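Trainee: Next come a sequence and a model predicted from it.
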Amino acid sequence: MGNVPAMSEGMSPEEVRERLRRRAVFLRELAEARELRKRVSPRRSRRERVREAVRMRTFRAN
């Protein structure tokens, strides 16, 4: 996301708006899919949450 200004330099404002709209739709659908996955397979999602927590603790600065 840090390179968004560089990408939007050669784009018209309409193209930038359309790109941001498509991105918002994609992120909304991605979040919806993750929620559905949590409901469908709670054991796997719990295991993934535990692994994510361990991974985050591994890289946390003290």
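Mentor: Okay, I see it.
Trainee: contacts, neighbours, all on C-alpha from now
Mentor: OK.
Trainee: so where do the helices sit in this structure?
Mentor: Secondary structure of the chain, counting by DSSP state H: helices at 4-8, 13-40, 42-59.
Trainee: buried sites along stretch 35-49?
Mentor: Neighbour-count burial for stretch 35-49, counted by 16 or more other CA atoms under 10 Å, picks out Ser45.
Trainee: Next up, a structure to set beside the first:
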Amino acid sequence: MPESENQREHDQGHEPGLTRESAAERRRRRAKFLRDLNEAKELRDRVQPRRAKVARMRQAMRMRTFRW
């Protein structure tokens, strides 16, 4: 069985020594993506304040009506 697990990891492109590095790189890319996404949302809110206000009101309504 261990050979099949190693083969599976190799087929998927995972190498035992690079797992930690690729996870760190993934977190770095994800953090950059989220920063860019938040920046884009802030820009959209500044450009379209009325639409942003309506979106905030809808979100508030969803949160008030949500049941835990």
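Mentor: Noted; the coordinates are in hand. Quick caveat: nothing in here was measured; it's all calculated off a predicted structure.
Trainee: And the residue nearest to the spatial centre of the first structure, how close does it get to Ala33 of the first structure?
Mentor: Nearest residue to the geometric centre of the first structure (CA atoms, centre = their mean): Leu27, 6.0 Å. Remark: distance between Leu27 of the first structure and Ala33 of the first structure (CA to CA, to the nearest Å) = 10 Å.
Trainee: what's the neighbour count on the residue mapped onto Phe26 of the first structure from the second structure?
Mentor: The equivalent of Phe26 of the first structure in the second structure is Phe33 (alignment by TM-score structural alignment). Neighbours of Phe33 of the second structure under the rule other CA atoms under 10 Å: 12.
Trainee: Distance-wise, check Phe33 of the second structure relative to Arg27 of the second structure.
Mentor: Relative to Arg27 of the second structure, and taking CA to CA, Phe33 of the second structure is found at 10 Å.
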